[in-house]
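[1] requesting a structural model of the entry that follows:
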Amino acid sequence: MSTANAPDAAPPAGGEISHGGGHGGSKAALAVGAIGIVFGDIGTSPLYAFRETFAGAANIAIDRMHVLGVVSLIFWSMVIVVALQYVTILMRADNKGQGGSLALVALLSRHMGKSKWGWLVVLLGVFATSLFYGDSMITPAISVLSAVEGLTVVNHTLDPMVIPIALVLLVILFVLQSRGTAKVGALFAPVMIVWFTTLAALGLNQIFQHPEILYALNPYYAVMFFVTDGFVAFLAMGAVVLAVTGSEALYSDMGHFGRGPMRLSWFGFVMPCLLLNYFGQGAMIASLPPEQAAEVVKSPFFLLASEEYRLPLVILATVATFIASQAVISGAFSITHQAMQLGFMPRLSIRHTSETEAGQIYIPVVNWALMVAVIILVLTFQSSSNLAGAYGIAVTGAVTIDTLLMGVLFVGVWKWKWWYAAPVVIFFLIIDGAYFAANLFKVPDGGWFPLVVGLIAFTLLTTWARGRKLMRERMHETALPIEIFAKSAKNSATRVPGTAIFMASQTAGVPSALLHNIKHNKVLHERVVILTVLIADAPYVDADERCEIHDLGDGFYRAVLHYGFMQETNVPQGLKEMERCGGEFDMMHTSFFLSRQTLLPSDKPGMPIWREKIFAWMLRNAATAMDFFRLPTNRVVELGSQVEI
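    This is a model prediction of the structure:
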């Protein structure tokens, strides 16, 4: 895929591209790091998940049988959805070490080739990615709000201060993004280890006092919950699923730490701590008389602690949700970068916030858009309970799509027989589909928000991919072969000293900037390089496979730089790695020529007019190639051209 955003381009010749990322450090050290970065989202769910199951719309009776049923449902949901589906199965489906919906789609596309169902796989992956943006807006809002609401348990008179404090914290969170997380990131793991240890300790205290809650390990109680309550139990699934929100993020973040360390973190520490806390909340509620339980269930998490420890617990919870929100925002930056590289989004300004970690990036437009959306959410919904109505549908939608893609993976990549794959996929589809269906009942209460955000994002992503494909096709139709141009131009233009690099979106034909330059200026540099940057369907390309050079004669060269979709496209750095192509590149004697296209109305438009207008708007507001390719600002010349699509 080229940086001209070509979702259908093939990887460079030469077969598979090796993974150049790698993970430094021991497995134990990486596992500790994962606790701080990856598990924040699912790790802060105990603040509201159990509460919402009883205090939400399902209106479940608070008694021993129902508490056992809910806790059993949470336990088995975590085992099936997170531990089995994601951590055990999907983490095996890595694309050169990377996970997530887009990485999975790239993996499937590479193996399926031009299959007639390939377009559907791509659309499913893009829609799952689109839903992530709605999730990344709701997660900071509900997490920070639920933590700050703990102040009302300490002192009910602080209730009017909850929203102002939450808004201040959230604004600070987004303002800090431009500084990067390298310095404060070192604190994430110790703080989250303290957080998970606290979760376990609070839960164990109640379990020791009321060990009968361990009956909930038996799936019988989850089944009886549905047998006795039917539709009410089905609605409760919409709140129970809050306990497993963040499961898709575990898969997306796999590339940062690796499959082994993340599995060690999950099974060895995070999952036991979470389950102990949920069982502890259930034990406390089940032991109380109905009237008292009805009050305690409004804030069971903070009431696990004795009164003198509640304020420190609120502070710790606030810091933990701050870290969890940071991880989600970083995830939004990462997935946006992937979408740009894979051809579903226009170039955006990217800033690298770490000199050593390539994955630490900051995208201003995404950051400020998320901040505005989060502030609107907090002011509109006012409480974490109200936000819970909006939360879950995006996550369950993405999980259901991942299950469908998992079926394609089994048959298309792992070559399972369909009679082996079908029962596994159907089993997970029943579970995930039931959670998604239960969340659909939340649509009137706020579930519409992530769906609207997802639909807007999906429209933008697919419009950009379609528009760029049409634009490339139109440009290819009128392209002049470079070999013919080189022979005809060598005697018709004056040659001047230096090197001219013409950026081209395709590896064939003459870029429009070169044609305009010779037409208007009637000069050619001594060395003319037509350079294309290609993005592979793999996250990393090794440095020794970065460059591809073709000498066309008469001082003309065709050059290609290959990158993975997780790598930075730094053209000056890539040129330094070129040892051929007529000598080294001296940036002080090299000029870069870029083409900037302007769209014109077409008599036969390739897509609806409203989508053409959206595409034209995205094209106008895209970051320049100069910024995206890290070109020296004083060595760039832009030449415009007009294109009909």
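[2] only C-alpha atoms from now on, for both contacts and neighbour counts.
    OK.
[3] how close does the most centrally placed residue in the chain get to residue 358?
    Centre of the chain computed as the mean C-alpha position; nearest residue by CA atoms, centre = their mean is residue 335, 3.7 Å away. Using CA to CA, to the nearest Å, residue 335 is found at 14 Å from residue 358.
[4] I have a second one here; can you model it like the first so I can compare?
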Amino acid sequence: MPTSTPAADDADASSPAQPGTLHQHSLAALTIGAIGVVFGDIGTSPLYAFREALGQAASDGLVREEILGVMSLMIWALIVVVTLKYVVFLMRADNDGEGGVLALLALAQRGTARRGGVVLALGAIGAALFYGDAVITPSLSVLSAVEGLKTLPGAGALFTETRILAISLVILVALFAVQSRGTASLSKLFGPVCIVWFLALAALGLVHVADDPGVLAAFAPWHAVGFVANHGVLGLFVLGAVFLTVTGAEALTADMGHFGRVPIRAAWFALVFPALVINYLGQGAFALNTLEAARASGQAFANQDWFFTMIPDALRLPMVLLATAATIIASQAVITGAYSLTQQAIHLGLLPRLSIRQTSAGHAGQIYMPVINWLLLVGVVVLTLGFRSSSAMAAAYGIAVTGTMVVTCCLAYVVLRRRWGWSLPASLAVIVPFLAIDLVFFGANILRVVEGGWVPLTIGAGILVIVWTWVRGRRIVADLESDGAVPLRDMAAILARRPLGTVEGTAVFLTARPEYTPHALLHNLKHNRVLHAHNLIATVKVLQKPWCDPGERLSVTRIDDRFALAELRYGFMEQPDVREDLIRGGDLVPGAAKASFFIGRNSYSHVAEIGMPLWQDVLFIALHRNAANPTDYYAIPPNRVIELGAQYAI
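    This next block holds a predicted model:
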């Protein structure tokens, strides 16, 4: 899952403002930062993954071999899906150091002749599914940690379901409420807290492996294969729950630009992977011992909250508090990841402009998006109140993540074939095994769509409709605006032959189509009948890479004495600052500091005979009207802006 690191203001564990600065921080500091940000989601899976998987397996009774089968599935899911697919393979498919589904989309587009079509659709689907994950993760993780209060000795009557919900909602609302202030001061604790969390996971697991050392047999893959082969449809339901073990794996690639490939791999192999495996083994051994004790006493085996009940009574409350802190950190990573993904989607043309606020003066990764923040909060609150328990919510979790993983595999295939030039047999040999595993997990989770899997699918479908409408609408508008457009060089030649009155200074006309005369310029000529001494036709180009070298930021091409073309380039992880970058151009843009900016603000109305269906026209018009003001988005002082526009029927 794509994330924008909340540790961006920590000098020791921060995300760099742009590529090439990772070397400024030590490997140890970056590794600590990665542990606190990258692995928060997958690191909280032990709270519920084994409980849910074993609960599915125990629906028709349970024997020892079935517990070993579930354990083997979980261990090999971590090995194959996370270690081999993400850590070893996909972390090589970076876009100038950046990863994640949209960075992979941009990399795939750079290797294909067309930027639309199937590749764009795959990226849009992956991004849409992420938002479903972003709503579920805070609800599930925080609720699963707070539910540990019910396991405290003598606290069952005190912490009722209603009180557990109330505590969880207070934590979640507070988490979203502080986003506008930034997370710089708290982010310094993320890495150390998560290190303590993973060490605690390993210690708990190590203590309980002694309950039944036979659990180590789960490393043999035939236990996993045999379980799936012998359990039919039930095996698929268990697979769907087992997938909870690897949720959060997308963050490994999404955060490469913040921490680098080496620190993330070091954190995984040195701490996170061993801690997770040992903890799951401990839970499995504890369950095996409980099963044997139940048989010896003639009692029925009951599935339970294995994570919290295996903690000694004296340590249970501190572990509940530590688990809650870990889930808050995991939720924070998902929230900032939603901001980062939205920013990338806007720059790639998949979504309309939204208000973006910098919460740090020194780091571009520290952003806050009010609309996304409050929409996520509404979704989280509705989901928490609707499902009311982490077990009920777990069924909804896997579909969004498995869907994103399938998309990632497909985009990786395009990168291998088109960008890296691999042969068809070699590309298929690498991708098909991973894709087959992802499809099996996706199919297993689809079986649980009625139990709650419809939630992320509904959210993803809604986002996909918005993306599709916005992309389609922009293409229609571009075609309409091109009809009857006057080539800029022709207009410059006409004005050179028939000069108008001239006013001193520089005028900057922002346009997406620099080859044509901007409508704002035509309106200015029509109504004011004057021309500035210097006229700059400027366009902002978002590159198919995360960052742009400052030396390549601005290029200016002169047309004649009064007209020039300017192209400002930004990576899809950067926020445009048009005026400052023009000023930095020096003699290339004379008078940029006092320039007037002319911006086109067109309006649209629906016409049944052309364009999209009525409902889609209405949606596009609403998205356009509520898009962020270009003056704010491009960081242009309002007192330097003149807005002119026209109305189009779409």
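[5] so which helix or strand takes in the residue nearest to the centre of the first structure?
    Using DSSP states H and E, residue 335 of the first structure maps to helix 310-341.
[6] buried stuff in that helix?
    By neighbour count with 16 or more other CA atoms under 10 Å, helix 310-341 of the first structure contains the buried residues 310-311, 313-314, 316-341.
[7] identify the residues contacting the aligned partner of residue 606 of the second structure in the first structure.
    Using TM-score structural alignment, the equivalent of residue 606 of the second structure in the first structure is residue 601. Residue 601 of the first structure makes contact with 644-645, according to CA atoms under 8 Å, 6 or more residues apart in numbering.
[8] cutoff 7 Å now
    Residue 601 of the first structure makes contacts with residue 644, as judged by CA atoms under 7 Å, 6 or more residues apart in numbering.
[9] ok, now how distant is it from residue 642 of the first structure?
    10 Å.
[10] need the next SSE after the helix holding residue 335 of the first structure, C-terminal direction.
    Next element after helix 310-341 of the first structure (DSSP H and E): strand 351-352.
[11] with the second structure superposed, average distance for that following strand?
    Its aligned residues in the second structure lie a mean 0.4 Å from strand 351-352 of the first structure after superposition (mean CA distance after the TM-score superposition for the first structure).
[12] now that strand: which residue numbers in the second structure?
    Going by TM-score structural alignment, strand 351-352 of the first structure sits over residues 357-358 in the second structure.
[13] what segments of the stretch 401-550 of the first structure are strands?
    For the stretch 401-550 of the first structure, applying DSSP state E, counting those that start in this stretch gives strands covering 494-503, 523-535, 547-553.
[14] please apply the same query to the stretch 201-350 of the first structure.
    With DSSP E, counting those that start in this stretch as the criterion, the stretch 201-350 of the first structure has no strands whatsoever.
[15] which stretches of it form helices?
    For the stretch 201-350 of the first structure, the helices defined by DSSP state H, counting those that start in this stretch occupy 219-229, 231-240, 247-252, 254-257, 259-265, 271-286, 290-296, 300-303, 310-341.
[16] just put these in JSON lines and tack on distance to residue 621 of the first structure.
    Output for the helices of the stretch 201-350 of the first structure, formatted as JSON lines (distance: least, CA to CA, whole Å):
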{"stretch": "helix 219-229", "distance to residue 621 of the first structure": "52"}
{"stretch": "helix 231-240", "distance to residue 621 of the first structure": "39"}
{"stretch": "helix 247-252", "distance to residue 621 of the first structure": "28"}
{"stretch": "helix 254-257", "distance to residue 621 of the first structure": "31"}
{"stretch": "helix 259-265", "distance to residue 621 of the first structure": "38"}
{"stretch": "helix 271-286", "distance to residue 621 of the first structure": "44"}
{"stretch": "helix 290-296", "distance to residue 621 of the first structure": "51"}
{"stretch": "helix 300-303", "distance to residue 621 of the first structure": "46"}
{"stretch": "helix 310-341", "distance to residue 621 of the first structure": "14"}
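[17] which one of these lies closest to residue 411 of the first structure?
    helix 247-252 (20.2 Å; CA to CA).
[18] hang on, the earlier thing: quick check: the match of residue 606 of the second structure vs residue 135 of the first structure, distance?
    Taking CA to CA as the measure, residue 601 of the first structure falls 37 Å from residue 135 of the first structure.
[19] try residue 529 of the first structure
    Distance from residue 529 of the first structure to residue 135 of the first structure, by CA to CA: 44 Å.
[20] again with residue 576 of the first structure
    Residue 576 of the first structure is 41 Å from residue 135 of the first structure, by CA to CA.
[21] more neighbours: which of the two?
    residue 135 (26 against 12; other CA atoms under 10 Å).
[22] thought that one was touching residue 394?
    Yes: taking CA atoms under 7 Å as the definition, residue 135 of the first structure is a contact partner of residue 394 at 5.9 Å.
[23] name the residues contacting each of the two.
    With contacts defined as CA under 7 Å, 6+ apart, the residues shared by residue 135 of the first structure and residue 394 are residue 450.
[24] for burial, what's the neighbour tally of residue 613 of the first structure?
    14.
[25] so what does it match up with in the second structure?
    In the second structure, residue 613 of the first structure lands on residue 618 (TM-score structural alignment).
[26] again, but for residue 153 of the first structure
    By TM-score structural alignment, residue 153 of the first structure lines up with residue 151.
[27] distance check, that match against residue 103 of the second structure.
    If you go by CA to CA, the gap between residue 151 of the second structure and residue 103 of the second structure works out to 43 Å.
[28] quick one, which of the two is more surrounded?
    When residue 151 of the second structure and residue 103 are compared for neighbours, residue 103 comes out ahead with 29 against 18, by other CA under 10 Å.
[29] list the contacts for residue 547 of the second structure?
    Per CA under 7 Å, 6+ apart, neighbours of residue 547 of the second structure: 18-19, 570-574.
[30] want to throw the residues you listed into TSV with distance to residue 265 of the second structure, secondary structure and neighbour count?
    Formatted as TSV, those follow (distance: CA to CA, whole Å; DSSP: H, G, I helix; E, B strand; the rest coil; neighbours: other CA atoms under 10 Å):
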residue	distance to residue 265 of the second structure	secondary structure	neighbour count
18	21	coil	20
19	18	coil	18
570	29	strand	25
571	26	coil	21
572	25	coil	27
573	23	coil	28
574	26	coil	19
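[31] of these, which is the nearest to residue 635 of the second structure?
    residue 574 (12.5 Å).
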